[in-house]
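Asks: Attaching a predicted model along with its sequence, questions to come.
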Amino acid sequence: MTLSIAFDNSYARLPDRFFARQAPVPVAAPQLLAVNAGLADELGLDPQALASREGLEVLAGNRVAEGSEPLAQAYAGHQFGGWVPRLGDGRAVLLGEVIDRQGRRRDLQLKGAGRTPFSRGGDGRAWLGPVLREYVVSEAMHALGLPTTRALAAVGTGEMVQRETALPGAVLTRVAASHIRVGTFQYLVARNDIEGLSALTEHVIARHYPQAEGPMGLLQAVVAAQAQLIAGWMSVGFIHGVMNTDNMSVAGETIDYGPCAFMDGYDPGKVFSSIDLQGRYAYANQPQIAVWNLAQLASSLLPLMGGESAIPAATEEIERFADLYSAAWAQRFAAKLGFSGPPKPGDCGLAQRLLDQMARAGADFTNTFRALAEGRPTGLEDGKDYAAWQADWQARLADEPDPQAVMRAANPAVIPRNHQVERMIEAAVAGDMAPFERLTAALEQPFADSAPAWLREAPGPDEEVTRTFCGT
C-alpha cells in the first residue's frame, strides 16, 4: 500500500536562516507501536498506509516521503529565566505541513529523529518512556477539549538510548498547528534580523491570526489565546512543568510535554519536574509565568512596532492578560460548580473557598469536582467550613436549570494519572504494550460516566509519583 501525503510546506519557504535543512537519521530496526487512526483520517491520511512498511519507514525517519522538506527549526529562549541565544530542534525534524479535512494547516514532526545542528552535544534521540507519555497525555488533553499538539504515531527504533541507563529508543510523530514559539521570535531579534522578524510575523499572522492587524494585533491575539489556554490547564489540574519561552507556542496550543503531570491531591504550590528546584513552574505560578513569557514576545516585536515608543502600548496589551485570564478562569470554574451562562458576582469566591478547603485537606482535584457532578460525597464533609460552603453553593444552584449536566461536561471523571502512566511505561519497556492501549482507550472519553474505576482511583501512598523527568 502506497503512502501519500499531500505536503504544502509554507515554513520551508521562509528564509533558510530560520532553520537547518536536515533529514531524519535512520534507525536500526523500526517497529510500529501505535498509529492514531482517528487523527490520521482527520489529516486526510490513510491509517493503513501509515501502518504499512513504507509508512513505518517514514514514521521512523528511515525514508523521506515525497513532497517532504525536512528541517530543524531554529529558536532561542529563556530556560528557567536564563537566556540561551541558540536552542532549536535538537532532536526533532519537521517533515512538512498538510492541510487537514477542515482546511487547517498542520505540522508533521518527528521527535527523537536524531542529531541536528541544534543538538548541542545531545544524541538527538528519545527513549520510549517520554514518547509514550507525550502520546498519552497530549491525546488526553485533546479529549479534554484543550488546545494541544497531538500524537499521530509512535515507533520503536530497535536501538538503545543512553540516559542514566540504556533504554529502548522511540520516535514520536507529533502534529501541531505549528511549532513556532516565543523563542522563534527571540532568536531573530537577538540577531538583529529585523527583516526575518518581519517575515516571521507576517507568516504567523497569515497562518494563525488572519484577523490580526500588524505586530501589535499579533501580540493581542497571542495574549488572548494564552489566557484561554492557561485557564484551561488550571481547570483540570495540569502542570506543564517547563514553561520556558521556547516551550510556549504562539498558536496557543499546549506543546512540549516533558516533565508534565496532572495533580492528584490539590496543592497550589505543586511541582513535579525534577529540575524545577525553586518551584518556578508550580501549578499556581503558571498564569504569572505566561505573562512573563508574553512580555518576552512583546519585547521581540518592539522593533516592528516603533521601538521604545511602543513600550506603553505593548505593556498595556500584556497587562490585558490578567483580565482575560480571570474571565476565562471564572467561566471554567463556574461550570465546574454547575453554573451556566456568564459567571455571577460571588461565583469566583465560591470556587476559591472550595479550593482553599481542598488544599487544606489535600483532596484529590479531579475526584472532588467529579463527586460534586455526580452528587456523591466529596470527602470534605467533616472539614472546617464545608457545611457553610455547601449551603451557599446549593443556594446558588437554585437558579440553574440543569447543574448536573453542566458539571458533568466540565469535570472529567478520568485524567492520565501519573502512577498509571508510569505503570504503562514500565510495561512497555518490558515489551508489553497492552497497558498503553488500555490507558489510551480509557482516556478517549474522559467525561463519560462509564469511565473505568481503576483510572478514577487516586494513587495510594506507595503509588504516588512526586517527580517527573523530561527524558533528554
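Replies: On my side now, so go ahead.
Asks: Please make it C-alpha for all contacts and neighbour counts, starting now.
Replies: Will do.
Asks: Now do the helix ranked longest in the chain: which elements does it pack against?
Replies: Assignment by DSSP state H gives helix 311-336 as the longest helix of the chain. With contacts taken as 3 or more C-alpha pairs under 8 Å, 6 or more residues apart in numbering; DSSP states H and E, helix 311-336 sits against helix 214-236, helix 286-305, helix 347-361, helix 403-410.
Asks: So which residues of this protein form strands?
Replies: When assigned using DSSP state E, the strands of the chain occupy the ranges 19-21, 31-35, 71-73, 77-79, 82-84, 92-99, 105-111, 126-127, 150-162, 166-176, 238-239, 261-262.
Asks: Tabulate these (a markdown table), appending mean neighbour count and distance to residue 455.
Replies: Formatted as a markdown table, the strands of the chain follow (neighbours: other C-alpha atoms under 10 Å; distance: least, C-alpha to C-alpha, whole Å):
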| stretch | mean neighbour count | distance to residue 455 |
| --- | --- | --- |
| strand 19-21 | 19 | 42 |
| strand 31-35 | 19 | 21 |
| strand 71-73 | 25 | 38 |
| strand 77-79 | 20 | 34 |
| strand 82-84 | 12 | 38 |
| strand 92-99 | 26 | 32 |
| strand 105-111 | 24 | 28 |
| strand 126-127 | 27 | 25 |
| strand 150-162 | 23 | 21 |
| strand 166-176 | 24 | 24 |
| strand 238-239 | 22 | 16 |
| strand 261-262 | 24 | 13 |
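Asks: Nearest to residue 440 among the ones you listed would be which one?
Replies: Checking the strands of the chain against residue 440 by C-alpha to C-alpha gives strand 31-35 as the closest, at 10.3 Å.
Asks: second one coming, line it up with the first:
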Amino acid sequence: MFIPFDNSYALLPEGFFSKQKPTSVSDPKLLAFNNELALTLGIELDDFAEAASVFSGNSIPQNAAPIAQLYAGHQFGSFNPQLGDGRAILLGEVIGSDGIRRDIQLKGSGPTPYSRMGDGRAWLGPVLREYVISEAMQALGIPTTRALAAVATGEQIWREQGALPGAVLTRVATSHLRVGTFQVFAHRGELEHLRTLTEYTIQRHYPEAQGPMDLLRAVCAAQADLVTRWMSVGFIHGVMNTDNCSIAGETIDYGPCAFMDGFHQNRVFSSIDTQGRYAFGTQPGIAVWNMAQLATCLIQLFKDRDAALEEATEIVHAMPDLLEKAWLNRFCAKIGISTPQADDQGLIEELLALMQTDEADFTNTFQALNEGKARDQFTDLEAFDQWSEKWKNRLTTEAESQTVMQSANPVIIPRNHRIEQMIEAAVAGDMAPFERLMKALATPFVETDAALARPPSRQEIVPATFCGT
C-alpha cells in the first residue's frame, strides 16, 4: 500500500508529542473502507489484507512517523493539565488531490505514554458509531473529521459491559490541534513551545491571520459556524471539553453524541453529562467559554498583557453576536426564508417553543413544514395555526421557500436507535445494517429509505449514549 506522507507536525520539537508505534493485534479484518476519501488522499489500496494490516497498526507504512500528541484540557469545566492521545496514534499527514493537508490517525491502536491507566483500545461499537456519524456529517455539509477505515482486531477488550470485540478506526482530520494543545504549554509556562504552536497553526489553518489575536478571531468565527450547523440538524456533541474543540473548526471526537428525535432545548444524551453542561441549547455558550480558554493561552505571548487581554476580551465578547447571526441564517433557511430579518428570530423561537411542548420530532417537523403537513406534528392546533399564518405572511413565494427548505432540512439523520441496532448486528457479524445506513446517509436530503427516516417507537428510544473508553 502506498500512502503519500508529507509530515510536518512530527518535525516540531519532541515536547509536542511522544514517538509511539501502534500495538499489533492478533487477527485484523477490514470491515469498512472509504474508497472516495482514499482517492482524495492519494492512497493506493492493493488488497484488503494489506489494508487490514496497515489500518490495524500491524504494519507501519513507508514514510509514516507514528506519534501520540500531547495536550491538556478542561473536562466538564475542570482543568486536567496533561491529557494527550491515550489510545490514538498519528501515522502522519498527506496533502490530498484537493491541496488540503490532512492527518491520518489510528484510534484504538493501543496504549501510549498518555493513556492514564487505560488499555488504549476501542471496541467495535464506538468505532462504527464514529464511522457512520462522521461520514453523515460530511454528507450534511458540516465540517468534520472523517472515517477512512474500520478494522476488527480479532481480540476481546473489557468494558463495564464485559468482554467486547475490539476494533480500530482510521480517522482523517485537517489536523488534530485542539484548544487543549495550546493549554498544555500555556499551563506549563513553555512560551517558546506556545509560540511555535501558534505560528504552526496559523501557517497550516489560517495563513491570512496576522498574529495570535487574528488567530483567535478566526477560530471564534469557525466555531460559531460549526456549532450553529450542529444545531440546525439537531446534533448534540455531548463532550464539548476543550480537548475536544478543534482549532480547525471541525467536529471531532464522536463519543456520547446524538441527533435529537423529540425536540427539547435541554436535551442531553451523554451518560456522563449529569448536570446538562453540554445540552443542546447550551452549546453556543460553551463554544464561547472554550474560546475564552484559548484566549487565556494566547495572551501569554504578549509583552503588554493588559493590552492583549483587552483585545482578546473584545474578540470573545463579539462571539455571541456571531453565533446569533449564524443561528438566524440557518434556522431561517429551515423555514424557507432566504434573507433573514431581525424579527424572524421571534418567529423561529415561537415554532421551537411549540415543538418543545409536544417534543415534536426535530427532523421530521421541518420536513413536514416543507410538505405542508406540519400541523400533524402538534397537539395545540390553534397555536400552530396562528403561527403558521404569521409564517406564510412572511414568505416570499412558495416555490422559493420550498427550494430553500429542501436544501436546509435533511430527510434522514443517523438516528440513535438505528445506530444501536447497527452496532448490535455488527457485533453478531452482520454488517448489512451498517451498509444500509451508509448508503442512505450519503444523500441525506433525498429520501432513499423511508424506514430509516422514521422516529423511534417508545420501545426503541435510546435515552443515553456512552464513551468508548
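Replies: Looks like it came in fine. No experiment lies behind these values; they were computed from the predicted model shown.
Asks: coming back round to it: tell me, the longest helix of the first structure lands on which residues of the second structure?
Replies: Equivalent residues of helix 311-336 of the first structure are located at 309-334 in the second structure, counting by TM-score structural alignment.
Asks: for the residue nearest in space to the middle of the first structure, what are its contacts?
Replies: Closest to where the C-alpha atoms of the first structure average out (C-alpha atoms, centre = their mean) is residue 254, at 2.6 Å. By C-alpha atoms under 8 Å, 6 or more residues apart in numbering, the contact list for residue 254 of the first structure reads 147-149, 229, 248.
Asks: One more pass at 6 Å, please.
Replies: With contact taken as C-alpha atoms under 6 Å, 6 or more residues apart in numbering, residue 254 of the first structure is in contact with residue 148.
Asks: what do we get in the second structure for it?
Replies: Match for residue 254 of the first structure (TM-score structural alignment): residue 251.
Asks: residues contacting the equivalent of residue 148 of the second structure over in the first structure?
Replies: In the first structure, residue 148 of the second structure lines up with residue 152, judged by TM-score structural alignment. Contacts of residue 152 of the first structure were listed using C-alpha under 6 Å, 6+ apart, and they are 35-36, 173-174.
Asks: one more time with 7 Å, if that's ok
Replies: Counting by C-alpha atoms under 7 Å, 6 or more residues apart in numbering, residue 152 of the first structure makes contact with 35-36, 39-40, 173-175.
Asks: from those, which is closest to residue 396 of the first structure?
Replies: residue 39 (40.7 Å).
Asks: Return the distance of the residue nearest to the centre of the first structure relative to residue 306 of the first structure.
Replies: Between residue 254 of the first structure and residue 306 of the first structure the computed distance is 31 Å (C-alpha to C-alpha, to the nearest Å).
Asks: before we move on, what about residue 214 of the first structure?
Replies: From residue 214 of the first structure to residue 306 of the first structure the distance is 12 Å (C-alpha to C-alpha).
Asks: From the neighbour counts alone, determine which of those two ranks first.
Replies: Neighbours were counted for residue 214 of the first structure and for residue 306 using other C-alpha atoms under 10 Å; residue 214 has more, 15 against 10.
Asks: okay, how far is it across stretch 92-105 of the first structure, tip to tip?
Replies: OK, stretch 92-105 of the first structure end separation, C-alpha to C-alpha: 19 Å.
Asks: Return the distance of that stretch from the chain's centre.
Replies: 18 Å (C-alpha atoms, centre = their mean, to the nearest Å).
Asks: Give the aligned range of that stretch in the second structure.
Replies: Aligned by TM-score structural alignment, stretch 92-105 of the first structure falls on residues 88-101 of the second structure.
Asks: Pull the residues that contact stretch 3-17 of the first structure.
Replies: With C-alpha under 7 Å, 6+ apart as the test, stretch 3-17 of the first structure has contacts from 45, 49-50, 54-55, 67-69, 96-98.
Asks: how many other residues sit next to the closest residue to residue 310 of the first structure other than its chain neighbours?
Replies: Distances taken as C-alpha to C-alpha, 6 or more residues apart in numbering put residue 302 closest to residue 310 of the first structure, at 6.6 Å, once the chain neighbours are dropped. For residue 302 of the first structure, the number of neighbouring residues by other C-alpha under 10 Å comes to 18.
Asks: Just tell me what residue 302 of the first structure corresponds to in the second structure.
Replies: Checking TM-score structural alignment: residue 302 of the first structure goes with residue 299.
Asks: which ones are touching its match?
Replies: Residue 299 of the second structure makes contact with 305, 308-309, according to C-alpha under 7 Å, 6+ apart.
Asks: how much space between the match of residue 148 of the second structure and residue 257 of the first structure?
Replies: From residue 152 of the first structure to residue 257 of the first structure the distance is 15 Å (C-alpha to C-alpha).
Asks: next one: residue 378 of the first structure
Replies: 30 Å.
Asks: what about these two, which has more around it?
Replies: The neighbour comparison of residue 378 of the first structure against residue 257 (other C-alpha under 10 Å) goes to residue 257, with 22 against 17.
Asks: Kindly state which residue of the first structure is aligned to residue 48 of the second structure.
Replies: So residue 48 of the second structure corresponds to residue 52, using TM-score structural alignment.
Asks: Cool, thanks, talk later.
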